[in-house]
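Trainee: coords please:
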Amino acid sequence: MYLIRERFFAIGDDFDVLDEHGAKLYHVDGKVFSVRGRVVIEDPAGEEVASVHRQLIALRPTYEIRIGGETAAEVRKKLFTPFRDKFTIDVPGPDDLEMKGDLLDHEYVIEQDGEQVAAVSKRWLTVRDTYAVQVAAGVNPLLVIASVLALDLALDREKDAKPSD
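Mentor: Now for the predicted structure:
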């Protein structure tokens, strides 16, 4: 299990990714002034290991995940999904993943070929913007963590775009 925890006194969306024992595995730098909606995932030594950024020219919200400098996936909101949001994690080759569930409340699963490979939950956690992420064996946890961050960016952007009441 991994915990993605927002840093409280940070400017922008800065997160730490912890293992189940509380050890810091990654730091996520939210690049607050970035026009493209970019986050960088760094190892404990401060080296970039992955990044997520919004693609500006796309028909629907689309985020590119790069791991080790290579494109690892595109996270796209599915069009025409009544009653709930769904996102596709389009990886090179045939093994795409799908995020579905209550995405707004961060209670969802990630599936591959109909089999659950990860689960994300905020329900039982008391700290604001802390997500528990369970990842099945054989699945790249960095890809799942980056996908959770892409979804977080997309939903924040949607929320900011809606007029306030």
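
Trainee: from here on, contacts and neighbour counts on C-alpha atoms
Mentor: Fine.

Trainee: now do the SS call for L142.
Mentor: helix (DSSP: H, G, I helix; E, B strand; the rest coil).

Trainee: gap between the two ends of stretch 57-73?
Mentor: 16 Å (CA to CA, to the nearest Å).

Trainee: other residues contacting it?
Mentor: Here stretch 57-73 makes contact (CA atoms under 8 Å, 6 or more residues apart in numbering) with 48-55, 74-79, 89-92, 142-143, 146-147, 150, 154.

Trainee: report the buried members of those.
Mentor: In these, burial by neighbour count holds for 48, 50-55, 74-77, 89-91, 142-143, 146-147, 150, 154, counting by 16 or more other CA atoms under 10 Å.

Trainee: could you look up the SS state of A154?
Mentor: Assignment for A154 (three-state DSSP): helix.

Trainee: now the other sequence, so there's something to compare against:
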Amino acid sequence: MYVIQERFFDIGDDFDVTDGHGRKVLHVDGKVLSLRDRLVVEDPAGHEVATVHRKLISLRPTYTIEIDGEEAAEVRKKLFTPFRDKFTIDVPGPDDLEMSGNLFDREFTVERGGREVATVSRRWLSIRDSYAVNIAEGENHLIILCAVLALELALQREKGENG
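Mentor: As a prediction, the model looks like this:
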């Protein structure tokens, strides 16, 4: 299980993603105020392991996840999903993932081919302004965590445009 503190997205600050025991797993350098809403994800030793940034030319919210300088996934909002927001995590090959549920309240699942591979929930934690991400064994934890961070960027941008 991983813990993400959402309040840091409000100010574009740096923050850590921790495990269920409070140990730092990733450090996120929040460059939210940049033109492309860019996050740099580092391992605990400070080495860059991934970046997440918004694509500037796109009809719908779209974010690119790069690992080792290569595009590893694209996270984009699905069009025409009545009553619920859905995001697709487009990975190379046929095994795309889909995030759906109550995205705004951080209560949702990530599925691959109809099988749940991760869950995101605020209810599991008593830590204020935080939520947990639980990822199944055998899944690419870094891609899923980066996709959740991309979703945060998209929600923050939407909140800024509507608020």
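
Trainee: please list the members of the buried ones among the contacts of stretch 57-73 of the first structure that lie in helices.
Mentor: 142-143, 146-147, 150, 154 (DSSP state H).

Trainee: now tabulate the residues you listed in JSON lines and tack on distance to A119 of the first structure.
Mentor: What follows is those, written out as JSON lines (distance: CA to CA, whole Å):
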{"residue": "L142", "distance to A119 of the first structure": "14"}
{"residue": "L143", "distance to A119 of the first structure": "13"}
{"residue": "A146", "distance to A119 of the first structure": "14"}
{"residue": "S147", "distance to A119 of the first structure": "12"}
{"residue": "A150", "distance to A119 of the first structure": "15"}
{"residue": "A154", "distance to A119 of the first structure": "18"}
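
Trainee: show me which of the residues you listed is closest to E107 of the first structure.
Mentor: Nearest to E107 of the first structure out of these is S147 (CA to CA; 14.0 Å).

Trainee: I'd say the closest one and T88 touch.
Mentor: No: S147 of the first structure is beyond contact range of T88, at 9.6 Å (criterion: CA atoms under 8 Å).

Trainee: which residues are in contact with each of the two?
Mentor: V75.

Trainee: what are the ranges of the strands in the second structure?
Mentor: 2-5, 15-19, 24-31, 38-42, 48-54, 62-67, 70-77, 86-90, 97-102, 107-112, 115-121, 130-135 (DSSP state E).

Trainee: could you dump those strands into TSV and include distance to N162 of the second structure?
Mentor: Output for the strands of the second structure, formatted as TSV (distance: least, CA to CA, whole Å):
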stretch	distance to N162 of the second structure
strand 2-5	22
strand 15-19	25
strand 24-31	21
strand 38-42	20
strand 48-54	18
strand 62-67	18
strand 70-77	17
strand 86-90	19
strand 97-102	18
strand 107-112	21
strand 115-121	24
strand 130-135	23
